[in-house]
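S.K.: coords below, sequence missing:
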């Protein structure tokens, strides 16, 4: 039975942190035997709000590739490719823009939220506004039946499928296929930053990165936000909205011990320092293999770029086939 195509990716705006790891990277490793996988490093999308600092994107592209390989993404099973190296995506975006209105783009909830988050107003870059269309080009170019996303990205999937239906209807050919969102399992949501804020990010300086040294991880863990009312060891503590316990819920494999620690903390007698030390041990064990692999690949960057080159060539051959079908449907393959 033929495998379905699956597309995932990241914007190279910084190194990947443990929120990325627990939220998507571990899942990608598990899925790489089940689908024809395309993993995109979305450098062009990152340039929509970093156009004046392309060196940042170039540097972080390498960092993201290193993180992919270090967590166990296997280039013999997965096409890891660079968005800007697939020029067919740009032409697909242009064709799709002709069937999408500005008002529809502005109604996209994901775009609305990110515009507000980034404090764009009249300075909104056009490239940022249209990135749902660019994302639709990415998804359809690789005939992706499945796209793993969080709940906040559902509007992007909906808009992609609107574009697919519109295009097929206008040109009366079933050239493009609709895609399905693969949502994460219920339970663990997005990891908060170590300061307890809802978002973990480089700009807020509240993230633990996959590439962090053991000393850096320990320092960050010991500074983590807990229960502000748990002042003395004997005080009863709250494990809900307690960042240390949120991280333990995500990473601790010994669920029996974790349950006992939660009960002890709730009734009092368990100090924050002891809980943080245990979390540090858990994270160090989880990240040691990743860190060692990353160190190896950092010394073999020629291999890393060969992986990206090969993956991009494979991805481009698929995108070229899709674009040919789109051009045929529109009627602009004049000389073929």
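M.R.: That came through, no problem. Predicted, not measured: the structure shown is a model, and the values here were computed from it.
S.K.: Please make it C-alpha for all contacts and neighbour counts, starting now.
M.R.: Noted.
S.K.: Not counting the helix or strand hosting residue 158 itself, show me its contacts.
M.R.: Take DSSP states H and E as the rule and residue 158 turns out to sit in helix 154-171. With C-alpha atoms under 8 Å, 6 or more residues apart in numbering as the contact definition, helix 154-171 has outside contacts at 96, 99-100, 108-110, 132-133, 135-136, 139-140, 174-181, 329-330.
S.K.: put this beside the first:
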């Protein structure tokens, strides 16, 4: 039987962190056995708000690829490919921009929120505003029917499907499939400081390559409950970053629930829950860090994985582009 096609990936803006692992990476390990999975190193997308520092985007291609391989992504099962090495994606995006209006792009709630968060005002990079069409190009080029996204990004998948329906209607036949958004069990982790989501750019994340000392320091600094001043004081679990991380990574839910109940009624200190989380993260990140360091010594292998995956993806996406061009009745050489 043909496996369903799944497309996912990450912007190449720096090494990945435990928030990525909780929200997407460990699911990708499972998907690579049940789906035909393509993992996109989204360097072109990273430029939409990093055009001032393209060198960071270039360097991060290897960093993200190392993280993929270090957690156990198998290039024999999952195709790791470079977005800028797939011209069909950009060509499809340009075609799709003729099937969507500026006002529709501006109304996309995901884009509106990101514009507000970045403080663009009206100085919005055109590439950023047009991201929904670019994502539609990415998804449809692989004919992906499954796209894992955060709950705040489902509007992007719906806009992709709007474009798909317009393309198919114009062609008078079904060329492209619609995609289904899959929401991970765990959403985005809060940052260490508790002020925002865990993010590379905000400096409030724990990298998958973090040293033992860096992990311990980050856990000790984690936001808990500012009103929980003494061990005997009742504490709040909601909004507590330590418990949010324990929810994501603790493999003993029964004990965790007991700890939550004790914390809420009083009698459990922040030090104890932080020590538990520190032990869990050390055990999780240690093997990843070791494997990553080994892979970093074999630069040629990592480049070969990216090149061979991109060549495979290029063949796949060029076929789709030709089908769309022919379906729309455009001139084909």
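M.R.: Thanks, I have the structure now. Keep in mind that this is a model prediction, so the values were computed, not measured.
S.K.: TM value for the aligned chains?
M.R.: Taking TM-score structural alignment, normalised by the length of the second structure as the basis, the two superposed chains have a TM-score of 0.97; 333 aligned residues with a C-alpha RMSD of 1.2 Å.
S.K.: returning to that earlier point: of the contacts of helix 154-171 of the first structure, buried ones?
M.R.: Of the members of the contacts of helix 154-171 of the first structure, the ones counted as buried by neighbours, 16 or more other C-alpha atoms under 10 Å, are 96, 100, 108, 110, 132-133, 135-136, 139-140, 175-181, 329.
S.K.: thinking again about what came up before, filter the contacts of helix 154-171 of the first structure down to the ones in strands?
M.R.: Under the assignment DSSP state E, these contribute 180, 181 to strands.
S.K.: Which ones among the contacts of helix 154-171 of the first structure map onto helices?
M.R.: Mapping the contacts of helix 154-171 of the first structure onto helices (DSSP state H) picks out 96, 109, 110, 132, 133, 135, 136, 139, 140, 329, 330.
S.K.: just to revisit the earlier point, list the buried ones in the helix holding residue 158 of the first structure?
M.R.: Of the residues in helix 154-171 of the first structure, those buried under the neighbour-count criterion (16+ other C-alpha under 10 Å) are 154-161, 163-168.
S.K.: got it, and stretch 115-123 of the first structure?
M.R.: residue 115.
S.K.: Now do it: distance from first to last residue.
M.R.: 10 Å (C-alpha to C-alpha, to the nearest Å).
S.K.: Relative to the whole chain's centre, how far out is that stretch?
M.R.: On the basis of C-alpha atoms, centre = their mean, to the nearest Å, the separation between the geometric centre of stretch 115-123 of the first structure and that of its chain is 22 Å.
S.K.: So what touches that stretch?
M.R.: For stretch 115-123 of the first structure, the external contacting residues (C-alpha under 8 Å, 6+ apart) are residue 124.
S.K.: now stretch 245-256 of the second structure
M.R.: Contacts with stretch 245-256 of the second structure, where a contact means C-alpha under 8 Å, 6+ apart, come from 22, 186, 189, 277, 280, 281.
S.K.: Over to stretch 25-33 of the first structure?
M.R.: Applying C-alpha under 8 Å, 6+ apart, the external contacts of stretch 25-33 of the first structure come out as 68, 71, 72, 73, 74, 77, 78.
S.K.: Quick check: chain neighbours aside, which residue is closest to the fourth one?
M.R.: Put plainly, it is residue 73 of the first structure. By the measure of C-alpha to C-alpha, 6 or more residues apart in numbering, the closest residue to residue 73 of the first structure outside its immediate chain neighbours is residue 29, 5.5 Å from it.
S.K.: Tell me if that neighbour really is in a helix.
M.R.: Yes: secondary structure assignment (DSSP: H, G, I helix; E, B strand; the rest coil) places residue 29 of the first structure inside a helix.
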